[in-house]
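> Sequence first, predicted model second:
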Amino acid sequence: MVDDSRRNLFKTLLAGAAVAPLSARTVAAQPVPQGPACANSPTSPSWGRGLEGQRKADLGDGTFLNPIVSGDHPDPTILKDGDDYYMTFSSFYSYPALIIWHSTDLVNWAPLGPALTESLGCIWAVDLCKHGDRYYIYIPADPDGSGWSIYAIWADDIRGPWSRPVDLKISGCIDPGHVVGEDGRRYLFVNGIRKIRLTDDGLATDGDLEPAYQPWQYPQDWVVENFAPEGPKLLRRGDWFYLVTAVGGTAGPATGHMVIAARSKSIHGPWEHCPHNPLVRTTSVEEPWWSRGHATLVEGPAGDWWMVYHGYENGFRTLGRQTLLEPMEWTDDGWFRATGGDLSRPIRKPAGGKAGAAGFPLCDDFSHNRLGVQWAFHDPAPNERERLEYRDGGLVISASGRSPLDSAPLTCIVGERSYRAEVTLDLLGDGAEGGLLLFYNHKAFVGLGFTPQQSKTFQYADELPWMRKEIPTKSVRIRMTNQDNVVTYHYSHDGGKNWVLHDHRMEVSGLHHNVFGDFLSLRIGIYSAGEGSIRVRDFTFVAV
């Protein structure tokens, strides 16, 4: 169990690549065309557009276009609860963690808030389920880097409050999948594919971890990352238990990850391989979505059936694994198959659903004592929340570390191929330093920072000393434009009336898992380092 100092972590937050240099001459005091800060950008010929011009899956004509949740939302676990659907995802090193999303039609999703406020270190591939009248999330976590275990949290209301984590002491395991067997007992399946019986309350084990299923093997000449049987999700329908599994590795080659299935009349087996395996797999780098896998079956509002899984967007691994929805059908022999076809084309929406809110605004004026659901610290220390204070019209972030290399930035997931973000930073103290980043992890980020004396440029986790400029300032507005993975910075000292073009552009398409590991995405980040504090004001975002 984690210590008491972690219990209070973020508790108050529940309310809610190569260089392409420009001219050596900076373009000073030149106004840059800018759209309304939080308005919709022009409609894309493909996706619908919602708040701030962000991609919207629902096209408004009875069809949708994937992804249903854009940006880094991998390992989806989905729960149908009456007419409502709930979903959460791997949150890795971000805290507050495990944002619960809600939908009534499987296409339009909006966040409710975080389920976990206590740091458990890195979190992978959780399982959200309901047993009786109680909700559970089973969480693989590595709190101190010494090894994985599976924890559980529970709530009587999906909106919380959620309990403190309970360590089930299932060591060395990830990717839990909860199921109730024909004997009425509760079980978790985990990577491997193995299973272990739980007590009736679901908060302790009641038996030993044992092999459950030897997955179907793909042909040896297929180009995959590795076998890696993981992500077991189970469903009981009629006389059969269906076990859906991911194999082939979750990253690596675009053709690696895939979805397979098996069935049995007993939770204890024997399991029969699905004759349609693999049910989902990327077979060509020409496809719009790569490394597709980690699927869950879910019944639609009118009784049709769907698969929810994740995949990388072709050309945009930097966005992480995004959430995809594909129709499926049950066959006469009691199996099922995916029927979505080309996922670059619109698909008919699930029948019978009622469209609700989709997405949420990323803009934040930081005028309220409430950190928005879009913000999370990367790999925070137990006392990270103590760095934050709302005062004088903004969010004051106390310094931590000497630079972005050893400071936990406040980050925001982005789901757009191209976008513009702006923020105003007030430097409070002669030793203050702050800036705006595109942050993958502490080994991989780019950005622009300021002290009261000078500007700093960061490229791929290195500061470029030769790019330093003597620019005395107490307040600066920074604009970052990411156009198809090419990043341009501007800055302004008069509140955005006149802008200076920073004379260094960066190409960031290589900042993703296959280069730097960790299964993360490239996120907007705000850092505060050195000595003193920064005050953050008026963050704006728009898709471009």
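Now that the structure is in, tell me what you want to look at. Fair warning: this is a prediction, and the values are worked out from it, not measured in the lab.

> When you work out contacts or count neighbours from here on, use the C-alpha atoms and nothing else.
Will do.

> G434 is in what secondary structure piece?
strand 432-441 (DSSP states H and E).

> let's bring in a second model and compare:
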Amino acid sequence: MTNNYQALLLTLGLMLCLSACQPAGNAPHTTAAGPAASTAPAATAQFNWFDYQGRDAVFAAPLPAGSYQNPVAAGFFPDPSITRSGDDYYMVASSFTYTPGLPILHSRDLVNWRLLSYALTRPSQLDMAGLQVSRGIFAPTLRYHDGTYYLITTVVDRGGNFILTASDPAGPWSDPIWLPEVQGIDPDIFFDDDGKVYIAHNGDPVESLYEGHKAIWLWQYDPHSQKIVPDSQRLLVNGGVDLSTKPIWIEAPHLYKHDGWYYLLCAEGGTADQHSAVIFRSRSLDEPFVPYSGNPILTQRDLAADRPAPITTAGHADFVQLPDGSWWAVFLASRAYQQRYYNTGRETFLLPVSWQDGWPHILPAGQSIPYRPAAPALQAAPVAEPLTGNFSWRDEFDSTRLNLHWNSLRQFDQSWLSLDGQQLSLQAKAEGLDSLAQPAFIARRQQHMHFDASTSLTLPQGTVSAGIVAFQNEQYHYYFGVRSNAAGTELFLEQANGGKAAQIAGLQLPGTAADIRLKISGDAGEIAFYYALPDQDWLPLTGPQDAMLLSTQVAAGFVGTMLGLHSRLEAEASQ
């Protein structure tokens, strides 16, 4: 390591020490005003705006009167759980290692949702440093009871199951109440009408008989002592609907009480194309739960693979009852291209629940999930930043507070970014996108198969690169960046396709320019990269590239592609 590089690291350390601390409570996106552009440190990249445009054909036609658009939350909003407080509906989704974590969505009509806040906003709540993207926060349950909101979830590889509480879903949320006795994932919290509280969850069976054999367990919970009641564990479901068929991955339990019956809603079949929702019931929590003979009550696995605009992976549902007595279900599913590939992750869909012979039904066997069903009988309440349809979204970075749609990775620290009301500054880090540390990287969800994402940035000086990213995980992503070199300005494209990132295209620009625009255009299984100098048109850096490597089927894991901005200290600094 050279003396110059040591000096650079020392300077960066001093800058971090002098940065304003992240405020406590529910304001993780508030940052100290950054320096003016003319005085920004050399290791800082500055972005002028970020623009996102969705253009999916299934959203293109005008929405018919009295209908709504599925998915209601497009893009990476998996494992939805919903609760009602009066005329307000709140929903939460899994966030894995993205921070802030556990996004809270709000609606007055069930179909128009807005991102309200996050439940995980500060280091005192948990630490996910070093975790791979698809670890961290798994499926949560959100419930409102007697003036308090409850969130129960799992942080995988870093402490297990815990409960958060809040008097206002906008936050702040409490520090975790840890539940060491509760092993497994996907916990549910249920408030019985006799005042008792129960936690159901996925876990290992007493004896594992085959790969994917799981069970659903139940504990009693004492909300006053905030502890599990000793010796209260009991088995609810072993394996799934029919153990003789070797069902896999019974999980995502939710308990309800209706007309004197206890109902247990679960997911079964894994999170891919065999996914489903199944239902059980019992007269008492002390008696066996009996599966419905008409299970599954939701799946798309029995449909032809070559159907147009397929919706796949449907399952993992939660119910909510409206003031008029009707029931609705939110659930995850994915919009696929080429029959089975999806880059947008698992999305949140909505359908009505009908009751027949004492059993709830979401969708009859053999029917496709509709994109535009009849809306619930609630007053429509459109939002400024929609989560579905062919919307446009633009951040001018004209605030000192980072927009709620931006996320970073693993840690809650944001001392490396600042907003001065005109630009976003990202202080470059040595960590790249393949690191299990926290890179200088913010991103928002890809919510369409067909999209344009673009930005304008001030060219970084010195051994720094900056640019725009399409990120699935550490081993599958694209980084389209710009850096200075002895000859002027270099554009480059890095691709990570199952391992370390490698440069696959580059272009040397003559001289230097103050600003440059970069754009990513997605077209289902293809992705293209463009640049533009001031007052000039877009030009391609190279031909279209493979976007299927950003799909869950190739990259694996449980997240969707995120689109965002990155700044990195270049390797030349250590030479």
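Alright, I've got the coordinates. Nothing here was measured: the structure is a model prediction, and the numbers come from that model.

> And the TM-score between these chains?
Superposed pair, TM-score by TM-score structural alignment, normalised by the length of structure 1: 0.82. Supporting alignment: 486 aligned residues with a C-alpha RMSD of 3.0 Å.

> Where in structure 2 does the strand holding G434 of structure 1 align, residue-wise?
Aligned by TM-score structural alignment, strand 432-441 of structure 1 falls on residues 464-473 of structure 2.

> which non-adjacent residue is nearest A333 of structure 2?
Distance criterion C-alpha to C-alpha, 6 or more residues apart in numbering; nearest residue to A333 of structure 2, sequence neighbours excluded, is A314 at 4.1 Å.

> same check, this time on T411 of structure 1
Per C-alpha to C-alpha, 6+ apart, closest to T411 of structure 1 is G525, 4.2 Å.

> Map the one you found onto structure 2.
In structure 2, G525 of structure 1 lands on G564 (TM-score structural alignment).

> May I have the secondary structure class of that match?
Here G564 of structure 2 is strand, with the state taken from DSSP: H, G, I helix; E, B strand; the rest coil.

> Now do the same for W335 of structure 1: its match in structure 2.
In structure 2, W335 of structure 1 lands on W359 (TM-score structural alignment).

> and if you look at I139 of structure 1?
Checking TM-score structural alignment: I139 of structure 1 goes with T153.

> so what secondary structure elements neighbour whichever helix or strand comes after the strand holding G434 of structure 1?
Next in sequence after strand 432-441 of structure 1, counting helices and strands by DSSP H and E, comes strand 444-450. Judged by 3 or more C-alpha pairs under 8 Å, 6 or more residues apart in numbering; DSSP states H and E, strand 444-450 of structure 1 is in contact with strand 432-441, strand 454-459.

> Give me whichever of the ones you listed is most buried.
strand 432-441 (a mean of 28; mean count of other C-alpha atoms under 10 Å).

> Mean deviation, that strand versus structure 2?
Once the two are superposed, strand 432-441 of structure 1 sits an average of 0.9 Å from its aligned residues in structure 2 (mean C-alpha distance after the TM-score superposition for structure 1).

> now for that strand, which elements pack on it?
Using 3+ C-alpha pairs under 8 Å, 6+ apart: strand 432-441 of structure 1 touches strand 418-428, strand 444-450, strand 475-483, strand 523-530, strand 533-543.

> Check what contacts it and list those residues.
Here strand 432-441 of structure 1 makes contact (C-alpha atoms under 8 Å, 6 or more residues apart in numbering) with 399, 403, 411, 423, 425, 427, 445-452, 478, 480, 511-512, 520-534.

> Buried among those? Need that as a selection in PyMOL.
The PyMOL selection below is limited to those of the contacts of strand 432-441 of structure 1 classed as buried (16 or more other C-alpha atoms under 10 Å):
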select buried, resi 399+403+411+423+425+427+445+446+447+448+449+450+451+452+478+480+511+512+520+521+522+523+524+525+526+527+528+529+530+531+532+533+534
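
> hey, where'd the strands end up in the stretch 101-250 of structure 1?
Along the stretch 101-250 of structure 1, the stretches classed as strands by DSSP state E, counting those that start in this stretch are 110-116, 122-123, 127-131, 134-142, 149-155, 166-167, 177-180, 186-190, 194-198, 210-211, 230-237, 240-247.

> Among those, which comes closest to R417 of structure 1?
strand 110-116 (20.1 Å; C-alpha to C-alpha).

> what do we get in structure 2 for Y390 of structure 1?
Looks like Y390 of structure 1 aligns to L419 there (TM-score structural alignment).

> ok, that match touching N403?
No. Counting by C-alpha atoms under 8 Å, L419 of structure 2 sits too far from N403 to count as a contact (10.7 Å).

> what about these two, which has more around it?
L419 (24 against 13; other C-alpha atoms under 10 Å).

> and the gap between the more buried one and Y118 of structure 2?
Counting by C-alpha to C-alpha, to the nearest Å, the gap from L419 of structure 2 to Y118 of structure 2 is 20 Å.

> just checking, the match of I139 of structure 1 touches I137?
Yes. Judged on C-alpha under 8 Å, T153 of structure 2 makes contact with I137 at a distance of 7.0 Å.

> Identify the residue nearest T104 of structure 1 in space, chain neighbours excluded?
In space, T104 of structure 1 is closest to D84, 5.1 Å off (C-alpha to C-alpha, 6+ apart).
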